[in-house]
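[1] Output the structure for:
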Amino acid sequence: MPLQEHSWYDHVRLKRVFVTDGTRHQVVLVDVRKLLVCADRDNTDYVLKPVAEWHSGKVRGIREFLDPDNTRVPQMPYVTISTRRAPGLLGWVGLEREGVVAFRNGQHRARYLAEAGARWFPVEVHEREALLLRELCGAADDARTVVRATSLNSGGGV
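    Modelled structure (predicted):
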């Protein structure tokens, strides 16, 4: 995944969480901003503070963890998505809904990548939620072209 505002490296590699056949999970390329807007709506008390408010050891650790020179390729974030009534009159009468993303794994990675200038990245989601995730948080079609070119230039991985 290309990073546009990161002084340490210009891309990261991510691998699938569920790799065996029959896992019933799909990879969805998401728009980082849309994903984090939905994630900020999660009311489970596990929404992280902005990266600028993390302690320096946490920032250094995630930076080293995501370094593309590491032999261990990190897993892509794993999420769930649902909808709820949107605030306001249209939500109250049930006409408007908003997406809510919860991270099962990878929230630190996602927020760090956003801070580092990633515009898109892949996440894994259960197949029954993949269509909703694409609809509410999916990346633009041109993102696939950029990601594919970056993957080829960096020697594989996503």
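[2] use CA for all of it now, contacts and neighbours both
    OK.
[3] Quick check: the residue located most distally from the centre of the chain vs residue 82, distance?
    Residue farthest from the centre of the chain, counting by C-alpha atoms, centre = their mean, is residue 93 at 31.2 Å. As judged by C-alpha to C-alpha, to the nearest Å, residue 93 and residue 82 stand 18 Å apart.
[4] so where's the longest helix in this structure?
    The longest helix of the chain (DSSP state H) is helix 141-153.
[5] buried residues in that one?
    143, 147, 150-151 (16 or more other C-alpha atoms under 10 Å).
[6] List the residues that contact residue 96.
    Each residue near residue 96 by C-alpha atoms under 8 Å, 6 or more residues apart in numbering is listed here: 85-86, 90.
[7] Now the second one, please; I'll put the structures next to each other:
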Amino acid sequence: MLMSDSSAVPRGFTEPLWTIPLANHRHYDYVRLKRVFTADGSRHEVVIVDVRRLLQCADRDDTDYVLKPVHEWHVGKERGIREFLDPDNERIPEMPYVTITRRRSPGFLGWIGVEHVGVVAFRNGQHRARYLADAGAEWLPVEVHEREAKLLREYCGLPEPAPELALYGQAGS
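    Here you go, the predicted structure:
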């Protein structure tokens, strides 16, 4: 749902702020995230993604660090990310920042170049994304360079029609 209650917006906050509902989290039922690149001309876009599809693409990354599932993290790591994302904190965390490429899919159709898959690499925010997926988030805003935004939407974007999203501040791109 699109929320417009200005009392929920931190005092003096003018950047876009996304509120992501959590269905399976006992400590809080939403988190807030802000943009990574806020300067004019940064050439980065916010793309709203299906968190499960994003993590499927990230699990294909064989060149970067891919995290284990949250239930396999040590207790201190899980507690630390939970405290970092707590909406009662004054500091609002940044959304994940990713890159995406396309590669041939496994199997015959990929081998002959007919079928491709998306491969996501996290530049920042992999712990956040995996923790939020485990907590029941269905969608996330992520930031990506503008030249990769279309590809990210193709492989990880929300299906149409997208649910109404909670956004405070100025309109995001």
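[8] Kindly provide the TM-score of these chains.
    Once the chains are laid over each other, their TM-score by TM-score structural alignment, normalised by the length of structure 1 reads 0.92; 152 aligned residues with a C-alpha RMSD of 1.7 Å.
[9] related to what we said a few turns ago, residues making contact with the longest helix of structure 1?
    Contact with helix 141-153 of structure 1 is made by 1-2, 11, 29, 120, 157-158, as judged by C-alpha under 8 Å, 6+ apart.
[10] Residue 121 of structure 2 should be in a helix, yeah?
    No - inclusion of residue 121 of structure 2 in a helix is not indicated when DSSP: H, G, I helix; E, B strand; the rest coil is applied; the result is strand.
[11] Need the counterpart of it in structure 1.
    Counting by TM-score structural alignment, residue 121 of structure 2 corresponds to residue 102 in structure 1.
[12] residues in contact with its match?
    Residue 102 of structure 1 makes contact with 39, 42, 79-81, according to C-alpha under 8 Å, 6+ apart.
[13] Could you find which two of these are furthest from each other?
    Maximum pairwise distance in these, criterion C-alpha to C-alpha, is 11.5 Å, between 42 and 79.
[14] Mutual contacts of those two, please.
    When contacts are counted by C-alpha under 8 Å, 6+ apart, residue 42 of structure 1 and residue 79 are jointly contacted by 101-102.
[15] count of residues packed around residue 21 of structure 1?
    If you count neighbours by other C-alpha atoms under 10 Å, residue 21 of structure 1 ends up with 7.
[16] tell me the secondary structure for it?
    Here residue 21 of structure 1 is recorded as coil under three-state DSSP.
[17] Quick check: it vs residue 65 of structure 1, distance?
    For residue 21 of structure 1, the distance to residue 65 of structure 1 - C-alpha to C-alpha - is 27 Å.
[18] List the buried residues in stretch 63-82 of structure 1.
    The neighbour-count check on stretch 63-82 of structure 1 (16+ other C-alpha under 10 Å) flags 63, 65-68, 73-81 as buried.
[19] That stretch maps to which residues in structure 2?
    Under TM-score structural alignment, the match for stretch 63-82 of structure 1 in structure 2 covers residues 82-101.
[20] What distance do you get for residue 72 of structure 1 to residue 65 of structure 1?
    Taking C-alpha to C-alpha, one finds residue 72 of structure 1 at 8 Å from residue 65 of structure 1.
[21] just to revisit the earlier point, need the contacts of residue 102 of structure 1 in JSON lines with distance to residue 135 of structure 1 and secondary structure, can you?
    Putting those into JSON lines (distance: C-alpha to C-alpha, whole Å; DSSP: H, G, I helix; E, B strand; the rest coil) gives the following:
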{"residue": "39", "distance to residue 135 of structure 1": "15", "secondary structure": "helix"}
{"residue": "42", "distance to residue 135 of structure 1": "18", "secondary structure": "coil"}
{"residue": "79", "distance to residue 135 of structure 1": "15", "secondary structure": "strand"}
{"residue": "80", "distance to residue 135 of structure 1": "14", "secondary structure": "strand"}
{"residue": "81", "distance to residue 135 of structure 1": "11", "secondary structure": "strand"}
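[22] Same list (these) but as TSV, adding distance to residue 48 of structure 1.
    Below are the contacts of residue 102 of structure 1 laid out as TSV (distance: C-alpha to C-alpha, whole Å):
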residue	distance to residue 48 of structure 1
39	10
42	11
79	15
80	16
81	17
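[23] Do a quick rundown of the helices in structure 2.
    Secondary structure of structure 2 (DSSP H): helices at 51-59, 75-85, 108-111, 126-134, 149-156.
[24] Superpose on structure 1 and give me the mean offset of the last one.
    Okay, so that is helix 149-156 of structure 2. Helix 149-156 of structure 2: mean distance to aligned residues in structure 1 after superposition is 0.4 Å, counting by mean C-alpha distance after the TM-score superposition for structure 1.
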